[in-house]
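**Q** sequence and predicted structure are below.
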Amino acid sequence: MSFQVAVDGPAGSGKSSVSKLIAKKYGFTYLDTGAMYRACAHIKTAFADDDASFIKILENTDMRFEPAPMGQRMFINIDGNETEITDIIRTPEITAMVGEVSAMRDVRRLMTAKQKDLAKRSEVIMEGRDIGTVVLPDADVKFFFTASPTERARRRQAEWQAKGLEVPLEQLENDILKRDEMDSGRKEAPLKKAEDAVELDTTGLTIDEVISIMSAEIDRKRRT
């Protein structure tokens, strides 16, 4: 039987950074569903003429991940042509449109099916916004991350700075609040805490502290 860990939370709450480290610690497969929706945004921009053609392309697109030192590389295969999109999907342009694309009903239907299939293949830690409620409702362990909007904006700013980009903190905080509203208010699989999820406010916690809390819960569930 596979062991499944679901991690949900809004943008910048720290779920990606910690999920990668938990995956490394336990030998889990790390699955970033946000990257899949970013891939959808890239496909819509680069290959589709309209919504109908976009969904048709998605239905015939294969997505796969490869382990990397600090996370994973991502590839898409369209009509037999495979392309790495690891860096492309992390640009400000994709970030700006992923919320709108991920709210599309057909997009969520297709991605949820792919995510469920990926989770069957090995022990996984999967992070996103609807994992504990929709994708893996029977996950062995569920976590829901939160953090203050200002703290989340600071983290995003540090990520952009590491890539050589300067984005004003106020703009990032406004973008985060806008994305929160879109994610929580959409009709299809809105962002919300699963009833049986452990909630973690990461605002004042170090990464090591968060890992310690998560590890204790994972170890407890693995013993039962």
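**A** All right, it came through fine. What you see is a predicted model; the values in this text were computed from it and never measured.
**Q** going forward, measure contacts between C-alpha atoms and count neighbours the same way
**A** Fine.
**Q** how far away is residue 65 from residue 223?
**A** When distance is defined by C-alpha to C-alpha, to the nearest Å, residue 65 is 29 Å away from residue 223.
**Q** so those two - more neighbours on which side?
**A** Neighbours around residue 65 and residue 223, counted as other C-alpha atoms under 10 Å, are more numerous at residue 65. The numbers are 19 against 6.
**Q** which residues outside stretch 152-160 are in contact with it?
**A** Contacts to stretch 152-160, defined as C-alpha atoms under 8 Å, 6 or more residues apart in numbering, come from residues 11, 12, 13, 14, 166, 167, 168, 169, 170, 172, 173, 176.
**Q** sorry, wrong one. I was asking about stretch 163-182.
**A** 10-11, 99-100, 103, 149-150, 152-154, 156-157, 160-161.
**Q** now, which of those residues sits nearest residue 114?
**A** residue 103 (16.4 Å; C-alpha to C-alpha).
**Q** touching, that closest one and residue 188? I think so.
**A** Yes. Applying C-alpha atoms under 8 Å, one finds residue 103 in contact with residue 188, separated by 6.5 Å.
**Q** mind listing the strands for this structure?
**A** Here the chain has its strands, by DSSP state E, at 4-8, 29-32, 61-68, 71-78, 81-84, 124-128, 141-146, 198-201.
**Q** rewinding a little: will you turn the contacts of stretch 163-182 into CSV that also has distance to residue 134 and neighbour count?
**A** Shown next, in CSV, are those (distance: C-alpha to C-alpha, whole Å; neighbours: other C-alpha atoms under 10 Å):
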residue, distance to residue 134, neighbour count
10, 16, 23
11, 18, 25
99, 17, 21
100, 19, 13
103, 14, 19
149, 25, 21
150, 28, 18
152, 25, 23
153, 27, 25
154, 30, 17
156, 27, 21
157, 30, 22
160, 31, 16
161, 34, 12
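**Q** now the two most distant members of those residues.
**A** Longest span within the contacts of stretch 163-182, C-alpha to C-alpha: 103 and 161, 28.4 Å.
**Q** measure the residue sitting nearest the centre point of the chain to residue 223 for me?
**A** For the chain, the residue nearest the mean C-alpha position is residue 34 (3.0 Å; C-alpha atoms, centre = their mean). Residue 34 sits 30 Å away from residue 223, going by C-alpha to C-alpha.
**Q** kindly report the same for residue 82.
**A** On the measure of C-alpha to C-alpha, residue 82 and residue 223 end up 41 Å apart.
**Q** second one coming, line it up with the first:
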Amino acid sequence: MTDHPEVPVIAVDGPGGSGKGTITQMLARRLGWHLLDSGALYRLTALAAEQQGVSLDDESALVRVALALDVAFEPTAPGEPVKVILAGVDVTREIRTERCGDNASRVAVMQPVRDALLQRQRDFRQAPGLVADGRDMGTVVFPDAPTKIFLTASAEERARRRYSQLKAAGLNVTMSDLLDEIRVRDERDMNRSAAPLKPASDAQVIDSTGLSIDEVLSEVLIAAGQT
């Protein structure tokens, strides 16, 4: 279990593009709590491995990379992604590419890598509270979290959102490619043996398709008893 069970946690799980990143940052700012972007840890492991010339098939080497990660999260302006610092360098943009996301999904299926990152994630649980963004926050990392949310949206809606984000960032992408990548990643994440993507048995499932960010935030705050 976690080191600080008395500290409240709002665990927000769900597939990529469901709005978890935006919602968890809004929650953390509104409540004045710490924020954990757990998916960034897997992306950082994949990025650091690539930088160090480590193969994504070399499980033992990936574990060493994960254990040695020098990571910090810094808050940013509302609507912006959390700033991610790797070994003193801002890699926020690098870890948000589709390539890095796909590599992170490959890394995340390896149980030894997940084990290496587990305690690091739990260490973010500090007073006054933690908002944890991920895919197994409520099922594995913080199973005793008093509030568990599973935020989802249709694959088409998530592809549309991702397309808008990437085009705004000046990247050349196509909707069809993004949709294909999202479906492949969903299939892999839901069927992996290590912590498959699924709602915790006591999670509240919120489908954000067709909802505004404010409407989703309202539902999450109600579920967390923080209205």
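**A** Noted; the coordinates are in hand. Being a predicted model, the structure only gives us computed values, none of them experimental.
**Q** need the nearest residue in space to the residue nearest to the centre of structure 1, chain neighbours excluded.
**A** residue 128 (5.7 Å; C-alpha to C-alpha, 6 or more residues apart in numbering).
**Q** residue 68 of structure 2 maps to what in structure 1?
**A** With TM-score structural alignment as the criterion, residue 68 of structure 2 lines up with residue 60 in structure 1.
**Q** over to residue 137 of structure 2?
**A** Checking TM-score structural alignment: residue 137 of structure 2 goes with residue 131.
**Q** over to residue 180 of structure 2?
**A** The equivalent of residue 180 of structure 2 in structure 1 is residue 174 (alignment by TM-score structural alignment).
**Q** number of nearby residues for its match?
**A** There are 14 residues near residue 174 of structure 1, going by other C-alpha under 10 Å.
**Q** circling back to that earlier point, neighbours around the residue nearest to the match of residue 68 of structure 2 when sequence neighbours are not counted, how many?
**A** Distances taken as C-alpha to C-alpha, 6+ apart place residue 78 nearest to residue 60 of structure 1, at 6.9 Å, with adjacent residues excluded. The tally of other residues near residue 78 of structure 1 (other C-alpha under 10 Å) stands at 17.
**Q** ditto for the one 10 residues further on
**A** Residue neighbour count, defined by other C-alpha under 10 Å, stands at 14 for residue 88 of structure 1.
**Q** same thing with the one 5 residues further on?
**A** The tally of other residues near residue 93 of structure 1 (other C-alpha under 10 Å) stands at 13.
**Q** residue 35 of structure 2 now?
**A** Counted with other C-alpha under 10 Å, residue 35 of structure 2 comes out at 26.
**Q** how about it, what's its match in structure 1?
**A** So, by TM-score structural alignment, residue 35 of structure 2 is matched to residue 30.
**Q** ok, and the closest non-adjacent residue to residue 150 of structure 1?
**A** Counting by C-alpha to C-alpha, 6+ apart, the residue nearest residue 150 of structure 1 is residue 173, at 6.2 Å.
**Q** measure the match of residue 35 of structure 2 to residue 55 of structure 1 for me?
**A** Counting by C-alpha to C-alpha, the gap from residue 30 of structure 1 to residue 55 of structure 1 is 26 Å.
**Q** for residue 44 of structure 1, same thing?
**A** 9 Å.
**Q** same check on residue 36 of structure 1?
**A** Distance from residue 36 of structure 1 to residue 55 of structure 1, by C-alpha to C-alpha: 14 Å.
**Q** those two: which is more packed in?
**A** residue 36 (25 against 19).
**Q** turn the strands of structure 1 into JSON lines, including distance to residue 183 of structure 1.
**A** Below are the strands of structure 1 laid out as JSON lines (distance: least, C-alpha to C-alpha, whole Å):
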{"stretch": "strand 4-8", "distance to residue 183 of structure 1": "12"}
{"stretch": "strand 29-32", "distance to residue 183 of structure 1": "16"}
{"stretch": "strand 61-68", "distance to residue 183 of structure 1": "23"}
{"stretch": "strand 71-78", "distance to residue 183 of structure 1": "23"}
{"stretch": "strand 81-84", "distance to residue 183 of structure 1": "27"}
{"stretch": "strand 124-128", "distance to residue 183 of structure 1": "11"}
{"stretch": "strand 141-146", "distance to residue 183 of structure 1": "14"}
{"stretch": "strand 198-201", "distance to residue 183 of structure 1": "18"}
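**Q** ok, which of those strands comes nearest residue 214 of structure 1?
**A** Going by C-alpha to C-alpha, the one of these nearest residue 214 of structure 1 is strand 141-146, 8.0 Å.
**Q** contact partners of that closest one?
**A** 4-10, 13-15, 132, 193-194, 196-203, 217-218, 221.
**Q** quick one: buried residues of the longest helix along structure 2?
**A** When structure 2 is parsed with DSSP state H, its longest helix is helix 175-191. Counting neighbours by 16 or more other C-alpha atoms under 10 Å, one finds that the buried residues in helix 175-191 of structure 2 are 178, 179, 181, 182, 185, 186, 188, 189.
**Q** can you check stretch 203-216 of structure 2 too?
**A** Buried, per 16+ other C-alpha under 10 Å, within stretch 203-216 of structure 2: 203, 204, 205, 206, 208, 209, 216.
**Q** and what of stretch 118-137 of structure 1?
**A** Applying 16+ other C-alpha under 10 Å to stretch 118-137 of structure 1 flags 118-119, 123-133, 135-136 as buried.
**Q** same check, this time on stretch 85-97 of structure 1
**A** Result for stretch 85-97 of structure 1 [16+ other C-alpha under 10 Å]: buried residues 85, 86, 89, 94, 97.
**Q** tell me the counterpart of the first one in structure 2.
**A** Looking back up the chat, that one is residue 85 of structure 1. Match for residue 85 of structure 1 (TM-score structural alignment): residue 91.
**Q** please apply the same query to residue 162 of structure 1.
**A** Using TM-score structural alignment, residue 162 of structure 1 pairs with residue 168 in structure 2.
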